[in-house]
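Trainee: here are the coordinates; sequence isn't available:
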């Protein structure tokens, strides 16, 4: 049986995690001329290109159920055991999912096996730990990330598999419409919303008593103007590098 960690976490994912067109453009460009794509850890279908053949792979029934009727066909399976022959796809896509895989070594080996090109969105924890939400309110996120497979692990594994990974920054727009953890860096009020936080696994998987205390401090800092005084330099920015990275090989 496939375990489903998103049975609770993913209950409203499709609404909170919509693809941002600027990030989608970067992902599509990284796919190059690939005509067939396997999207592993596909979730509700964000960042699947609509102009080429896509097969989605997703272990969670709840997430598959949230995919639009117009989305690519989805197979319920895990990254570690992809039900496709060698070289079946021009490209393999994995967007903010590798850190959830049970066996990263096996999952990336499978991605390499079934696709001739790999495009992976992950993040650099060293950069992300400097994000104000993490540094000032929830350092527990950074502590948790030390146990996750992020940028360095992805690059190391792909290199060990014979790839030559290329890493490019993926800046987050100030009005990003995808509600991942760093999306609201210039809109701090959004982090006060329980619904918004529910779509961020980095927050949703923490001790919620710790999260509630941090949210209370953020609410107070917003109410008395402290946050805006501390972060006035962010208010005029249109994008910010929070450590999200596009890895291709």
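Mentor: Happy to help now that I have it. Given the structure is predicted, the values throughout are model-derived calculations rather than measurements. Numbers count the residues shown, from 1 in each chain.
Trainee: only C-alpha atoms from now on, for both contacts and neighbour counts.
Mentor: Will do.
Trainee: contacts for the longest helix belonging to the chain?
Mentor: Longest helix in the chain by number of residues (criterion: DSSP state H): helix 208-223. Helix 208-223 is contacted from outside by 137-138, 189, 191-192, 203, 227-228, using CA atoms under 8 Å, 6 or more residues apart in numbering.
Trainee: same question, stretch 126-135
Mentor: Under CA under 8 Å, 6+ apart, the answer for stretch 126-135 is 139-142, 182, 185, 242-244.
Trainee: ok, which pair from those is furthest apart?
Mentor: 140 and 244 (18.6 Å; CA to CA).
Trainee: which one's more surrounded, those two?
Mentor: In this view residue 140 and residue 244 are compared by other CA atoms under 10 Å, and residue 244 has more residues nearby, 23 against 17.
Trainee: show me the contacts for the residue nearest to that one when sequence neighbours are not counted.
Mentor: Once flanking residues are discounted, residue 244 sits nearest to residue 123: 4.1 Å by CA to CA, 6 or more residues apart in numbering. Residue 123 makes contact with 150-151, 243-245, according to CA under 8 Å, 6+ apart.
Trainee: next, count neighbours for residue 229.
Mentor: Count around residue 229 with other CA under 10 Å applied: 11.
Trainee: so which strand or helix has it?
Mentor: helix 226-230 (DSSP states H and E).
Trainee: packing partners of that helix?
Mentor: Counting contacts by 3 or more CA pairs under 8 Å, 6 or more residues apart in numbering; DSSP states H and E, helix 226-230 is packed against helix 208-223.
Trainee: let's see it at 6 Å
Mentor: Contact here means 3 or more CA pairs under 6 Å, 6 or more residues apart in numbering; DSSP states H and E; on that basis helix 226-230 packs against no helix or strand.
Trainee: got the buried residues for that helix?
Mentor: 227-228 (16 or more other CA atoms under 10 Å).
Trainee: same thing with stretch 201-209?
Mentor: So for stretch 201-209, counting by 16+ other CA under 10 Å, buried means 202-203.
Trainee: how far does it sit from the chain's center?
Mentor: 16 Å (CA atoms, centre = their mean, to the nearest Å).
Trainee: below is an additional structure, to be compared with the one above:
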């Protein structure tokens, strides 16, 4: 059973692709006429050029919309695909869930003829995100254990361009730092269910953290501490897009 077999049942409702992130991912894929989407989940950011999607969770596969690319149930570390089957391979916010990073990256390189695109985050930056630093340090500790260093990915890819991915203030995709200017979002049970760092921690840890946030929002303390964020249109929380030409 994968983690998303346990926490992903309402994933598609909380994790709606943001068009600005989609534009950046599409640009990174360039003129690839065929794409393999690895760790595809419900199909977020999957381009029309997707030849096939690969996803281990039946719960996530069941939420893929009608008309999505064909999907095979498999893991990144052992893709049931021929060498060089597509122009590009993509992996969006998934590498931290893989059990064998080197094997997974080797598989991406094997099935892609020209390019590999990976969206992940730089934990050196993300651990200082206000929600983790002030309310949920246990979440930062969880990410410390599972986050993949950018340098490791670049090395395994044989070199890569690393692009910052700024998060819009009204981001529609409910991943970890999407609510950087909308802290009340973290109090929404639907958001919580689609955010792995909240769903994987014990509720005895999560509940008091959210209660503290709710109290700070009600009192105005959060807004006082973070008034600098309120006028910003986008924020760099450490998310990074890696683009490797093969």
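Mentor: Ah, there it is. Not measured: the values here are computed from a predicted model.
Trainee: please state their TM-score.
Mentor: Comparison of the two superposed chains (TM-score structural alignment, normalised by the length of the second structure) gives a TM-score of 0.96, and 243 aligned residues with a CA RMSD of 1.1 Å.
Trainee: which one of the contacts of helix 208-223 of the first structure is nearest residue 39 of the first structure?
Mentor: The closest of the contacts of helix 208-223 of the first structure, once distances to residue 39 of the first structure are taken by CA to CA, is residue 203, at 24.4 Å.
Trainee: the residue lying closest to the closest one once chain neighbours are set aside: how many residues sit nearby?
Mentor: Once flanking residues are discounted, residue 203 of the first structure sits nearest to residue 197: 6.4 Å by CA to CA, 6+ apart. Counted by other CA under 10 Å, the residues lying close to residue 197 of the first structure total 19.
Trainee: what lines up with residue 197 of the first structure in the second structure?
Mentor: Residue 197 of the first structure maps onto residue 192 of the second structure when the alignment is built from TM-score structural alignment.
Trainee: just tell me the aligned range of the longest helix of the first structure in the second structure.
Mentor: Using TM-score structural alignment, helix 208-223 of the first structure pairs with 203-218 in the second structure.
Trainee: corresponding residue for residue 128 of the first structure in the second structure?
Mentor: By TM-score structural alignment, residue 128 of the first structure lines up with residue 126.
Trainee: same check, this time on residue 166 of the first structure
Mentor: Using TM-score structural alignment, residue 166 of the first structure sits opposite residue 161 in the second structure.
Trainee: how about that match: what's its closest non-neighbour residue?
Mentor: Closest to residue 161 of the second structure by CA to CA, 6+ apart is residue 243, at 5.0 Å.
Trainee: surely that neighbour forms part of a strand?
Mentor: Yes: the assignment for residue 243 of the second structure (DSSP: H, G, I helix; E, B strand; the rest coil) places it in a strand.
Trainee: so what corresponds to it in the first structure?
Mentor: Using TM-score structural alignment, residue 243 of the second structure sits opposite residue 248 in the first structure.
Trainee: tell me the contacts of that match?
Mentor: Neighbour list for residue 248 of the first structure: 118-119, 165-166 [criterion: CA atoms under 6 Å, 6 or more residues apart in numbering].
Trainee: out of those residues, which end up buried?
Mentor: Applying 16+ other CA under 10 Å to these flags 118-119, 165 as buried.
Trainee: let's see which of the contacts of helix 208-223 of the first structure end up in helices.
Mentor: Among these, the members found in helices (DSSP H) are 203, 227-228.
Trainee: among those residues, which one lies nearest to residue 174 of the first structure?
Mentor: residue 228 (15.2 Å).
Trainee: next up, the contacts around the residue nearest the centre of the first structure.
Mentor: Central residue of the first structure (CA atoms, centre = their mean): residue 96, 2.5 Å from the mean position. With contact taken as CA under 6 Å, 6+ apart, residue 96 of the first structure is in contact with 121-122.
Trainee: alignment lookup: it to the second structure.
Mentor: In the second structure, residue 96 of the first structure lands on residue 93 (TM-score structural alignment).
Trainee: its match and residue 240 of the second structure: what is the separation?
Mentor: Counting by CA to CA, to the nearest Å, the separation of residue 93 of the second structure from residue 240 of the second structure is 10 Å.
Trainee: intersection of neighbour lists for the two?
Mentor: Between them, residue 93 of the second structure and residue 240 share the contacting residues 119-120, judged by CA under 6 Å, 6+ apart.
Trainee: residue ranges for the helices of the first structure, please.
Mentor: Counting by DSSP H, the segments of the first structure that form helices are 6-9, 13-16, 21-31, 61-65, 104-114, 125-128, 132, 139-145, 151-160, 194-198, 201-204, 208-223, 226-230.
Trainee: residue 16 of the first structure contacts residue 179, doesn't it?
Mentor: Yes: between residue 16 of the first structure and residue 179 there is a contact at 5.4 Å, judged by CA atoms under 6 Å.
Trainee: between the two, which is the more surrounded one?
Mentor: residue 179 (21 against 18).
Trainee: next one: the more buried one from residue 48 of the first structure, what distance?
Mentor: Distance of residue 179 of the first structure to residue 48 of the first structure, computed by CA to CA: 17 Å.
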